[in-house]
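Undergrad: have a look; sequence and predicted model below, questions after that.
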Amino acid sequence: MIELKTPAEIDRMHVTGRFVAEVLTEVGKLADVGVNLMDLEHHVRGMIERRGAESCYWDYAPSFGRGPFRNVICLSVNDAVLHGLPHDYVLRDGDVLSADIAVSIDGWVADSARTVIVGTPAEEDQRIIRATEEALEAAIDAARPGNRLGDISAAIWEVARGHGYPVNTEFGGHGIGRTMHEELHVSNKGKAGRGLKLRPGLTLALEPWFAATTDRIVYDPDGWTIRSADGSRTAHSEHTVAITENGPVVLTRREDETPASKTGSAGRTSTKDA
């Protein structure tokens, strides 16, 4: 069942969203050459505990995972893009790091992801990160009352196609609110004008993610970490968005973030110090 949120409930989700944004801002600052992924994991654990929040990832056990997830943030490096299991890995110059986190505060959830470059950026890595950011902004712009769910999917697909990136449709966006995953799957590829009619009160996690040269994925032996099947670099951008009478409201926008252009012009530089 799709649950429409009241303005007051959206405000409560926004509280959670601001905290999620703070966490991802902090991760972006800390991600540096020589930093271990487990150091980032433990730092985020401390932030969640001090805020009195609850991780949506801890003990998460969907059908595709191997056992319950026993971390509070997904950290995916280079050709890894989704559900990266934090482990004993020291970041190197030029690594691409995707960080994804969902937490609950007072019963309301927000979910967001960003991709940064550690150390020296490569142009091709900057390009794919910008593409996911542009696709996310296009998806947000399409999340308006009267539009259809397919308009969001088509907006993401159009940006990907413009950049020449294939799109995987096995994992995408989703409904969100009282739990991390509510009704509605939001594919990153679709046709405009089709699907559910968007209404005020609908809250969605929109998350375009691309691999440079493939739409196929493989899993690590850990049963969680998802990689591009051909080892090509990846990127992932995500925001929690509320559809309101006045249009979309991004509940997880970071203070250090300049929204990328939907037309393909440069947005912010997605290096660690952006």
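TA: Okay, I see it. These numbers come from a predicted model, not from an experiment.

Undergrad: use CA for all of it now, contacts and neighbours both
TA: Will do.

Undergrad: now do the strands in the stretch 51-200 of the chain.
TA: 54-55, 74-77, 80-82, 96-105, 108-117, 173-175, 182-186 (DSSP state E, counting those that start in this stretch).

Undergrad: report the angle between the host helix or strand of Val15 and strand 96-105.
TA: In this structure, Val15 sits in helix 7-30 according to DSSP states H and E. If you take axes from the mean of the first three to the mean of the last three Cα atoms, to 10 degrees, helix 7-30 sits at 140 degrees to strand 96-105.

Undergrad: which of the residues in helix 7-30 are buried?
TA: By neighbour count on 16 or more other Cα atoms under 10 Å, the buried set for helix 7-30 is 10, 12-25, 27-28, 30.

Undergrad: which outside residues touch stretch 242-249?
TA: 10, 140-141, 143-145, 198-204, 241, 250-251 (Cα atoms under 8 Å, 6 or more residues apart in numbering).

Undergrad: if we go to 10 Å?
TA: 4-7, 10-11, 13-14, 139-146, 176-177, 198-205, 240-241, 250-251 (Cα atoms under 10 Å, 6 or more residues apart in numbering).

Undergrad: quick check: closest non-adjacent residue to His239.
TA: Ser112 (4.7 Å; Cα to Cα, 6 or more residues apart in numbering).

Undergrad: let me fix that: Gly146
TA: Leu198 (5.5 Å).

Undergrad: list the contacts for that neighbour?
TA: Taking Cα under 10 Å, 6+ apart, one finds 142-152, 243-244 in contact with Leu198.

Undergrad: same thing but at 6 Å, please
TA: 145-148 (Cα atoms under 6 Å, 6 or more residues apart in numbering).

Undergrad: included below, for side-by-side comparison, is a second structure:
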Amino acid sequence: MAFRKPKPVPFKSPGELEAMAAAGAVVGRALVAVRAASKSGVSTLELDEVAETVIREAGAVPSFKGYHGFPGSICSSVNDVVVHGIPSAAVILAEGDLVSIDCGAILEGWHGDSAWTFGVGDLSEADAELSEATRLSMEAGIAAMVDGARLTDVSHAIERGTRAAEQKFSRSFGIVEGYGGHGIGREMHMEPFLANEGKPNRGPLLVVGSTLAIEPMLTLGTTETTVLDDDWTVVTDDGSRAAHWEHTVAVTADGPLILTPRPE
């Protein structure tokens, strides 16, 4: 019986990766600007305007604006909102809020996609550890983005990163069900879907030039969520707080390369 070699995760040439990195750099700058503007009394609609200005001044276009009818340039998800929060003049940030900003940009036809969770002022210990656990889970997934690995090796690494964070912080975290990362390139969301947990050594093969958006979403409670009546906003079913970290990452001969770096 002959075994078929698994198909590769879609890959890009070195020049195409450079173009994706240029788009990713715009996203990184937009996220840094949004974080700097995220102060008590500021609305998430104002944050949206900050991001859109950075993106358009770079000659890029916000990926999210108009995507399946989404009205914003960012997803602004506060506290118990996991993902896809719609920027609004009615959502005013307050001290202690946990804010997740997801941002995408298109530059010369290529997409960058990244998300960052941070606090407004000082966070509670639990919220700070939740965000750090999500970051560590993402870092574990990024580290698994190597030539010759399989797609679910990344999923498994993210899950192991979450369990390691639970040990580190003596706290349990929920891995949000039904959401995960994705292929990315000339479109924002491409095959394959990347689960944030699962058994290793399955699915498509990672090769040099393969690109994925790696994005764990963790909660301080449930793994279950509900989409609100606006058809976008995803909230935790138990009202627990959620965090979301994401980078666009490429496989290279020298290891994983983050294509959405944030300027210091």
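TA: Yep, it's here. This one's a predicted model, so the numbers in the text were calculated from it and none came from an experiment.

Undergrad: report the TM-score for the pair.
TA: For this chain pair, the superposition-based TM-score is 0.92 by TM-score structural alignment, normalised by the length of the second structure; 250 aligned residues with a Cα RMSD of 1.2 Å.

Undergrad: aligned partner of Ala36 of the second structure in the first structure?
TA: Ala36 of the second structure maps onto Lys29 in the first structure, with residues paired by TM-score structural alignment.

Undergrad: scratch that, Ala253 of the second structure is what I was asking about
TA: In the first structure, Ala253 of the second structure lands on Glu245 (TM-score structural alignment).

Undergrad: ok, its match to Ser104 of the first structure distance?
TA: According to Cα to Cα, to the nearest Å, Glu245 of the first structure and Ser104 of the first structure sit 25 Å apart.

Undergrad: do Leu97 of the first structure as well
TA: 24 Å.

Undergrad: aligned partner of the residue nearest to His239 of the first structure in the second structure?
TA: Under TM-score structural alignment, Ser112 of the first structure pairs with Ser114 in the second structure.

Undergrad: which part of the first structure matches stretch 131-149 of the second structure?
TA: The aligned range for stretch 131-149 of the second structure in the first structure is 129-147, by TM-score structural alignment.

Undergrad: should've said stretch 211-227 of the second structure
TA: Stretch 211-227 of the second structure covers residues 203-219 of the first structure once aligned (TM-score structural alignment).

Undergrad: so how far is that stretch off the chain centroid?
TA: Relative to the chain's own centre, stretch 203-219 of the first structure is displaced by 10 Å; criterion: Cα atoms, centre = their mean, to the nearest Å.

Undergrad: how about the contacts made by the aligned residue in the first structure for Ala243 of the second structure?
TA: If you follow Ala243 of the second structure across to the first structure using TM-score structural alignment, you land on Ala235. Taking Cα under 6 Å, 6+ apart, we find Ala235 of the first structure in contact with 115, 129, 209-210.

Undergrad: if we go to 7 Å?
TA: 81, 98, 115, 128-129, 132, 209-211 (Cα atoms under 7 Å, 6 or more residues apart in numbering).

Undergrad: that one: what secondary structure?
TA: Following DSSP: H, G, I helix; E, B strand; the rest coil, Ala235 of the first structure is assigned to strand.

Undergrad: give me the distance between it and Ala61 of the first structure.
TA: According to Cα to Cα, Ala235 of the first structure and Ala61 of the first structure sit 24 Å apart.

Undergrad: same question, Gly164 of the first structure
TA: When Gly164 of the first structure is compared with Ala61 of the first structure (using Cα to Cα), they lie 34 Å apart.

Undergrad: let me know the helix or strand that Glu3 of the first structure is in.
TA: Using DSSP H and E, no helix or strand contains Glu3 of the first structure.

Undergrad: for it, which non-adjacent residue is closest in space?
TA: The nearest residue in space to Glu3 of the first structure (Cα to Cα, 6+ apart) is Leu202, at 7.2 Å.

Undergrad: show me what contacts that neighbour?
TA: Applying Cα under 7 Å, 6+ apart, the residues contacting Leu202 of the first structure are 4-5, 242-243.

Undergrad: try 6 Å this time
TA: With Cα under 6 Å, 6+ apart, Leu202 of the first structure has these contacts: 4, 242-243.

Undergrad: nearest to Ile226 of the first structure, of the residues you listed?
TA: Ala242 (27.8 Å; Cα to Cα).

Undergrad: so what's the residue count around the residue nearest to the closest one when sequence neighbours are not counted?
TA: Leaving aside its chain neighbours, Ala242 of the first structure sits nearest to Thr203 (4.4 Å; criterion: Cα to Cα, 6+ apart). Per other Cα atoms under 10 Å, the neighbour tally for Thr203 of the first structure reads 31.
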